[in-house]
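1. here are the coordinates; sequence isn't available:
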């Protein structure tokens, strides 16, 4: 199985100490998070779709960023813009 990664990782933590490189990493991280709201569910669904179909990678990344913001996890600002 080929590893699917995003063009730019999402770096979480005050200093970006945890790097989320793609939908598989994102799903693993979401499983560690407390259950969230709408963005959490959207991120899980988008990441699963990206892994199953290999498409809409940008949407899965944006959905994961939304879930991280919704859960108030610190994230490097440049990752939000990319």
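-> Sure thing, it's come through. Just so we're clear, the structure is a prediction, and the values are computed from it rather than from any experiment. Numbers count the residues shown, from 1 in each chain.
2. can we go C-alpha only for contacts and neighbour counts from here?
-> Noted.
3. What helix or strand is residue 48 located in?
-> For residue 48, the host element (DSSP states H and E) is helix 38-53.
4. What helices and strands are in contact with that helix?
-> helix 23-32, helix 57-70 (3 or more C-alpha pairs under 8 Å, 6 or more residues apart in numbering; DSSP states H and E).
5. tell me the most buried of these?
-> Sort the helices and strands packed on helix 38-53 by mean neighbour count, taking mean count of other C-alpha atoms under 10 Å, and helix 57-70 sits at the top with a mean of 21.
6. mind listing what's buried in the helix or strand just after that one?
-> Following helix 57-70 in sequence order, the next helix or strand is helix 77-81 (DSSP H and E). Residues of helix 77-81 classed as buried by neighbour count (16 or more other C-alpha atoms under 10 Å): residue 79.
7. What is helix 77-81 packed up against?
-> Against helix 77-81 (3+ C-alpha pairs under 8 Å, 6+ apart) you get strand 10-12.
8. try this one next to it:
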């Protein structure tokens, strides 16, 4: 049986990863849009394509599911 700090580490890190992945799946445009400034002072907004947005949403959900499985499934084989 692991001491309490190690057990907390094996739960806290996957929960943080799951939260970040769900945020990426929920708000992909806000997290990947860029604003550039040219030498003349004008600004331009760069946004990803719709296919990339869809892939980011799907991968965010997959990574969150794996992280939650790690967070709550770890103690089934590591008591």
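-> Ah, there it is. Here the structure is a predicted model, which is why all the values come from computation and not from measurement.
9. Overlay the chains and give the TM-score.
-> Here the TM-score for the pair of chains, by TM-score structural alignment, normalised by the length of the second structure, is 0.35; 41 aligned residues with a C-alpha RMSD of 3.9 Å.
10. re earlier: let me have the helices and strands packed on helix 38-53 of the first structure in TSV, extended by distance to residue 46 of the first structure.
-> Output for those, formatted as TSV (distance: least, C-alpha to C-alpha, whole Å):
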stretch	distance to residue 46 of the first structure
helix 23-32	8
helix 57-70	5
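11. right, and the ones you listed - which one's nearest residue 81 of the first structure?
-> helix 57-70 (9.7 Å; C-alpha to C-alpha).
12. could you give the angle of that closest one to helix 38-53?
-> Per axes from the mean of the first three to the mean of the last three C-alpha atoms, to 10 degrees, the angle that helix 57-70 of the first structure makes with helix 38-53 is 150 degrees.
13. before we move on, back to that, quick one, which of the helices and strands packed on helix 38-53 of the first structure gets closest to residue 38 of the first structure.
-> When those are ranked by proximity to residue 38 of the first structure (C-alpha to C-alpha), helix 57-70 comes first, at 8.1 Å.
14. which helices and strands sit right next to that closest one?
-> Partner elements for helix 57-70 of the first structure (3+ C-alpha pairs under 8 Å, 6+ apart): helix 23-32, helix 38-53.
15. burial of the residue nearest to residue 79 of the first structure when sequence neighbours are not counted, as a residue count?
-> Nearest non-adjacent residue to residue 79 of the first structure, counting by C-alpha to C-alpha, 6 or more residues apart in numbering: residue 10, 5.5 Å away. If you count neighbours by other C-alpha atoms under 10 Å, residue 10 of the first structure ends up with 26.
16. ok, now how distant is residue 77 of the second structure from residue 70 of the second structure?
-> Distance of residue 77 of the second structure to residue 70 of the second structure, given as C-alpha to C-alpha, to the nearest Å: 11 Å.
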